[in-house]
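Student: next input, structure requested:
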Amino acid sequence: MAGAPRVEHLVTSGTFSLDGGTWEVENNVWLIGDDDEVLVIDAAHDAEAVLAAVGDRQLTAVVCTHAHNDHVNAAADVADRSGAPILLHPEDEVLWKMTYPHRRPDGELADGGLLDVAGVRLLVMHTPGHAPGAVCLYAPNLGALFSGDTLFADGPGATGRSFSDFGTIIASIRDRLLTLPGYTTVHPGHGASTTIAAEAPHLPEWVARGW
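Tutor: Below you'll find the predicted structure:
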C-alpha cells in the first residue's frame, strides 16, 4: 500500500546572491507524495538532504517556484541523480541562467497547468512580482498552497532587487491568492506556515507600507 498522500518539510541552509550582495538564508523544501512517489518543491542548497528525504521513492519532478539561486542551487544535482525533470516558468529564465548558464530546465510551468503526484493534483498559478516567473502551487484536496517567495506569514515577498516589482506582487496576492478559501494553509519558501485567512486582513497595511 502506498499510504495516504502527505506534505513533508525539510529546512536547508545556504546563501542567496543577487545584485552584488550575498546573504545567509534558510529555505523550506516541500515534498508532496506517498510511500511510492514524491514531488519536490524548491530543491535548495543541499542535494544530499533532499535525496535522503525522497528516499527510495520515485521522484516525479523538481518544481521551482522561481529561479533565485537559493531555491534552485541543488536542483540540477537532485535531478541528475534521480532522473526527475526540473520544471520552471519560462519568464524566470534570466534568473535561472545566473546559476546555470549552460543548462536549461527540462520542462516549463504554465499558469493553469496541472501536476499530479500520489493522487494529489497541483494547480500552477503564475504569481509574478518577487520574480517574473514566480509561481505558486495550489493543492485543493490538501487545503494547501505552496507559495514560494510570493506570500509569507508576515507579508509579501521582497521586491527591492532586480527583476521584481511591488505593484505586481500585490496584484498577484490580491487577485490570485487571497481569493482561495480562508482555511488554505500557506507553505512559503522561508519561515513559518500561515493561512489565507490570517494574511488577507493585512493587505491594506502592506500596500500602505509599500512592501
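Student: please count neighbours and contacts with C-alpha atoms only from this point.
Tutor: Noted.
Student: leaving out chain neighbours, which residue sits closest to Thr15?
Tutor: Glu24 (4.5 Å; CA to CA, 6 or more residues apart in numbering).
Student: so who does that neighbour touch?
Tutor: Ser13, Gly14, Thr15, Phe16 (CA atoms under 8 Å, 6 or more residues apart in numbering).
Student: counting neighbours, what do you get for the second one?
Tutor: Gly14 has 15 neighbouring residues, counting by other CA atoms under 10 Å.
Student: so it sits against Glu26, correct?
Tutor: Yes. Using CA atoms under 8 Å, Gly14 makes contact with Glu26 at a distance of 6.5 Å.
Student: what's the distance between the nearest residue to Gly107 once chain neighbours are set aside and Leu95?
Tutor: With sequence-adjacent residues excluded and distances taken as CA to CA, 6+ apart, Gly107 is closest to Leu87, at 4.8 Å. Distance, Leu87 to Leu95, by CA to CA, to the nearest Å: 14 Å.
Student: could you do Ile170 as well?
Tutor: Relative to Leu95, Ile170 is positioned 21 Å away (CA to CA).
Student: so the two - more neighbours on which side?
Tutor: Ile170 (27 against 20).
Student: was I right to think the more buried one contacts Ala158?
Tutor: No. In this structure Ile170 lies outside contact range of Ala158 using CA under 8 Å: 11.0 Å.
Student: all helices for the chain, in order.
Tutor: For the chain, helices defined by DSSP state H occupy the ranges 47-54, 69-72, 75-82, 93-99, 166-172, 196-199, 203-209.
Student: among those, which is nearest Ala144?
Tutor: When the helices of the chain are compared by CA to CA, helix 196-199 sits nearest Ala144, at 9.7 Å.
Student: give me the buried positions along stretch 162-181.
Tutor: Residues of stretch 162-181 classed as buried by neighbour count (16 or more other CA atoms under 10 Å): Ser164, Asp165, Phe166, Thr168, Ile169, Ile170, Ser172, Ile173, Leu177, Leu178, Leu180.
Student: stretch 138-149 now?
Tutor: Buried-residue list, stretch 138-149, by 16+ other CA under 10 Å: Tyr138, Ala139, Leu142, Ala144, Leu145, Phe146, Ser147, Gly148, Asp149.
Student: sequence B follows; please return its structure for comparison with A:
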Amino acid sequence: MPYTGDVHVGGPADVRETTHLTIAKIAVGNIDNNAYLLRCRATGEQLLIDAADEPETLLGLIGEGGLAAVLTTHQHWDHWRALAEVVAATGARTLVGRADAEGIPVPTDVPLDDGDVVRVGEVELVARHLVGHSPGSIALVYRDPLGHPHVFTGDSLFPGGVGNTQKDPQRFASLIDDVETKIFAELPDDTWVYPGHGRDTTLGAERPHLPEWRNRGW
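Tutor: Next up is the predicted model:
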C-alpha cells in the first residue's frame, strides 16, 4: 500500500520507504499526537521524533533494533509524556531545541540550535529553529538525494496554517516569518510535511495560502 500518512490512535503505523531512510508514522494518546520513527536502511540505526504517549506502543514500533536517540520537537507536555519511559527502556540520547530544554522534565543530552545536523546512521537531517509556538521549537529537514524533501514540523506547521501562538501578535509574526524564510523559501513544493497532529500535507498545497494566514493573524 502506498504511504498516505493517515493514521489513528490504536491503529497501525503507516510506513514510507525511501532509498536511504524508512519513515514510520503512528498516532498515540488522547489528543492524537503523531510520533515518527526514522530508520537508516544501511545501518539500522533509529531515531524517534516525539515520544508523545503510550510508551508500550512506541517501544513495540521500535522493536528489537534499539533506539539511538529521541528528538522532542518542542516543550509542550503532550509531546514528551512517554519520553522518560522510552529513554529508560532503550538508553537513547535526548535531543531538543536549546530554548525548550528547561521545559522538559527529562535531561537533554544534545541541545539543538538552528542548522545543527542530526544523524541517523548514514542519513543526515538538519534542525531548523522555528520560534513562536514555543521558544525552542525544532523542525527536522531531510533532503532526500534521490527524491523529494521531507520535513517534520512538530506543532509549527499544519495543513491550513502555522501552530497556535495564543493570539499573541509577536509570537505569530515570529512563527510565520520563520516558517516562510526557513521552510517555504528553502524547500520546493513537493516537500512532504509531517506535523505533530493529524494528516500530512505538502508545501505546494500550503504555499498559496501564506498571504491568507498572515492577514488573518493565525
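Student: which non-adjacent residue is nearest His79 of structure 2?
Tutor: Ala52 (4.0 Å).
Student: the one you found pairs with which position in structure 1?
Tutor: Under the alignment (TM-score structural alignment), Ala52 of structure 2 pairs with Ala44 in structure 1.
Student: my read: its match touches Val72, true?
Tutor: Yes. Using CA under 8 Å, Ala44 of structure 1 makes contact with Val72 at a distance of 5.6 Å.
Student: pick out whichever of these two has more residues nearby.
Tutor: Taking neighbours as other CA under 10 Å, Ala44 of structure 1 and Val72 compare with Ala44 leading, 29 against 25.
Student: quick one: residues contacting that one.
Tutor: Here Ala44 of structure 1 is in contact with Thr12, Ser13, Asn27, Asn28, Val29, Asp70, His71, Val72, Asn73, Ala74, Ala75 (criterion: CA under 8 Å, 6+ apart).
Student: what's the neighbour count on the last one?
Tutor: Other residues near Ala75 of structure 1 number 27, with proximity taken as other CA under 10 Å.
Student: give the aligned equivalent of it in structure 2.
Tutor: Counting by TM-score structural alignment, the partner of Ala75 of structure 1 is Leu83.
Student: could you find the closest non-adjacent residue to that match?
Tutor: Nearest one to Leu83 of structure 2, counting by CA to CA, 6+ apart, is Ala51 at 5.0 Å.
Student: rewinding a little: the counterpart of the residue nearest to Gly107 of structure 1 in structure 2: what's it in contact with?
Tutor: Residue pairing (TM-score structural alignment): Leu87 of structure 1 is matched to Leu95 of structure 2. When contacts are counted by CA under 8 Å, 6+ apart, Leu95 of structure 2 touches Ala69, Val70, Leu71, Thr72, Thr108, Asp109, Val110, Pro111, Leu112.
Student: Serialize the residues you listed to CSV and add fields for neighbour count and distance to Ala205 of structure 2.
Tutor: Below are the contacts of Leu95 of structure 2 laid out as CSV (neighbours: other CA atoms under 10 Å; distance: CA to CA, whole Å):
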residue, neighbour count, distance to Ala205 of structure 2
Ala69, 24, 31
Val70, 27, 29
Leu71, 26, 27
Thr72, 28, 26
Thr108, 20, 35
Asp109, 14, 36
Val110, 16, 33
Pro111, 16, 32
Leu112, 25, 29
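Student: which of those residues also appear as contacts in structure 1?
Tutor: Here is what carries over to structure 1 from those, by both residues aligned by TM-score structural alignment, their matches' CA atoms under 8 Å: Ala69, Val70, Leu71, Thr72, Thr108, Asp109, Val110, Pro111, Leu112.
Student: which of those fall in strands?
Tutor: Counting by DSSP state E, the part of those found in strands is Ala69, Val70, Leu71, Thr72, Val110, Pro111, Leu112.
Student: from Pro107 of structure 2, how far off is the fourth one?
Tutor: What it means is Thr72 of structure 2. For Thr72 of structure 2 relative to Pro107 of structure 2 (CA to CA), the value is 12 Å.
Student: now do the contacts for the residue sitting nearest the centre point of structure 2.
Tutor: Structure 2 has Phe152 as the residue nearest its centroid, 3.5 Å off, counting by CA atoms, centre = their mean. Going by CA under 8 Å, 6+ apart, Phe152 of structure 2 touches Ala139, Leu140, Val141, Val193, Tyr194, Pro195, Gly196.
Student: with respect to Glu56 of structure 2, which of the residues you listed is nearest?
Tutor: So of these, ranked by how close each gets to Glu56 of structure 2 (CA to CA), first place is Gly196, at 19.2 Å.
Student: now do the contacts for that closest one.
Tutor: Asn33, Asn34, Ala35, Phe152, Thr153, Gly154, Asp155.
Student: hey, which of the helices of structure 1 is tucked in deepest?
Tutor: Stretch with highest mean neighbour count among the helices of structure 1: helix 69-72 (a mean of 24; mean count of other CA atoms under 10 Å).
Student: show me what that helix packs onto, helices and strands only.
Tutor: Counting contacts by 3 or more CA pairs under 8 Å, 6 or more residues apart in numbering; DSSP states H and E, helix 69-72 of structure 1 packs against strand 6-18, strand 21-33, helix 93-99.
Student: export these to JSON lines and tack on distance to Ala197 of structure 1?
Tutor: Listed next are the helices and strands packed on helix 69-72 of structure 1 as JSON lines, based on distance: least, CA to CA, whole Å:
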{"stretch": "strand 6-18", "distance to Ala197 of structure 1": "20"}
{"stretch": "strand 21-33", "distance to Ala197 of structure 1": "21"}
{"stretch": "helix 93-99", "distance to Ala197 of structure 1": "32"}
